[in-house]
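Participant: heads up, no residue letters with this:
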C-alpha cells in the first residue's frame, strides 16, 4: 500500500480503503438528479440552464482573471516606483559591512 493510501485511509477499515469526501459521495446523486431534471423539462428550460451554467463559469473566470491582472498591475507599479537597489556588503568582498580598499 502506498504512503498516500495509508495517510488517506481510515483506521480499522477493511483493506485500507481510502476515505471519500462528502462531495465525492454526493456527486452521483447530483448528476442523476441533474440528468432527470434535464430530461423532464422543456427545451427552452434546458437552454436557460445551459446559458446560466456558461454565464456563471465565464463570470468566475473573469473574476479570477481581473484579480490576477490587478495583482500583476500592482506588482508592476511597485517595481516601477521602487528605489534603485543598494549595493550589499558582499559586493565589496566583505560580509561585516566594512569596505575593503584596493591596494595600488
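Facilitator: Sure thing, it's come through. Just so it is clear, the structure is predicted and the values come from calculations on it, not from any experiment. Residues are numbered from 1 along each chain as shown.
Participant: C-alpha from now on. contacts and neighbour counts both.
Facilitator: OK.
Participant: Which strand or helix spans residue 54?
Facilitator: Remark: residue 54 resides in helix 43-81, with elements defined by DSSP states H and E.
Participant: Then residue 39?
Facilitator: Per DSSP H and E: residue 39 is located in helix 22-40.
Participant: Next up, a structure to set beside the first:
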C-alpha cells in the first residue's frame, strides 16, 4: 500500500513539473501529442482518484487489534512522502529554472 501512495505522489509531483517539457518533446507525433496533452490536462484528477482509491484500500484493509499499528504506518508513509518529495520537487524545479549550484 505504501508503494501505491509513493507512485501516486510521484505522479503528482513530477507530473506537474515535467508537464511542459513532455508536451514540447512529443510534438512531432499527433496521436502521442494528443495522448500526452490529455494526460497532462487531467493529471490532477487522475492523482486525486488514485489517492482516494489508496485511502479506500487502506480503510478496507483495517483489522481489529491492529488499528494503532496500521494508522501509525499510514502516518509514517505520508510523513516520509512529504519529506522526500518536497525536497526532490524543489531540486528538480531549480534545475529546470537554471538555478543549479
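Facilitator: Ah, there it is. Please read all numbers here as calculations on a predicted model, not as lab measurements.
Participant: Any idea what the TM-score comes out to?
Facilitator: Once the chains are laid over each other, their TM-score by TM-score structural alignment, normalised by the length of structure 2 reads 0.36; 55 aligned residues with a C-alpha RMSD of 3.5 Å.
Participant: residues of the helix holding residue 54 of structure 1 that come out buried?
Facilitator: Residues of helix 43-81 of structure 1 include none that count as buried (16 or more other C-alpha atoms under 10 Å).
Participant: Kindly calculate the angle that that helix makes with helix 22-40.
Facilitator: Helix 43-81 of structure 1 runs at 140 degrees relative to helix 22-40, counting by axes from the mean of the first three to the mean of the last three C-alpha atoms, to 10 degrees.
Participant: And helix 43-81 of structure 1, what does it pack against?
Facilitator: Contact here means 3 or more C-alpha pairs under 8 Å, 6 or more residues apart in numbering; DSSP states H and E; on that basis helix 43-81 of structure 1 packs against no helix or strand.
Participant: Could you list the buried residues of stretch 70-78 of structure 2?
Facilitator: Neighbour-count burial for stretch 70-78 of structure 2, counted by 16+ other C-alpha under 10 Å, picks out 70, 74, 77.
Participant: want to throw the residues you listed into a markdown table with secondary structure?
Facilitator: Listed next are the buried residues of stretch 70-78 of structure 2 as a markdown table, based on DSSP: H, G, I helix; E, B strand; the rest coil:
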| residue | secondary structure |
| --- | --- |
| 70 | helix |
| 74 | helix |
| 77 | helix |
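Participant: export those to a markdown table and tack on distance to residue 31 of structure 2?
Facilitator: Shown next, in a markdown table, are those (distance: C-alpha to C-alpha, whole Å):
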| residue | distance to residue 31 of structure 2 |
| --- | --- |
| 70 | 44 |
| 74 | 39 |
| 77 | 37 |
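Participant: where's the residue positioned nearest the centre of structure 2 relative to residue 53 of structure 2, distance?
Facilitator: Nearest to the geometric centre of structure 2 sits residue 9, at 2.4 Å (C-alpha atoms, centre = their mean). Using C-alpha to C-alpha, to the nearest Å, we find residue 9 of structure 2 at a distance of 13 Å from residue 53 of structure 2.
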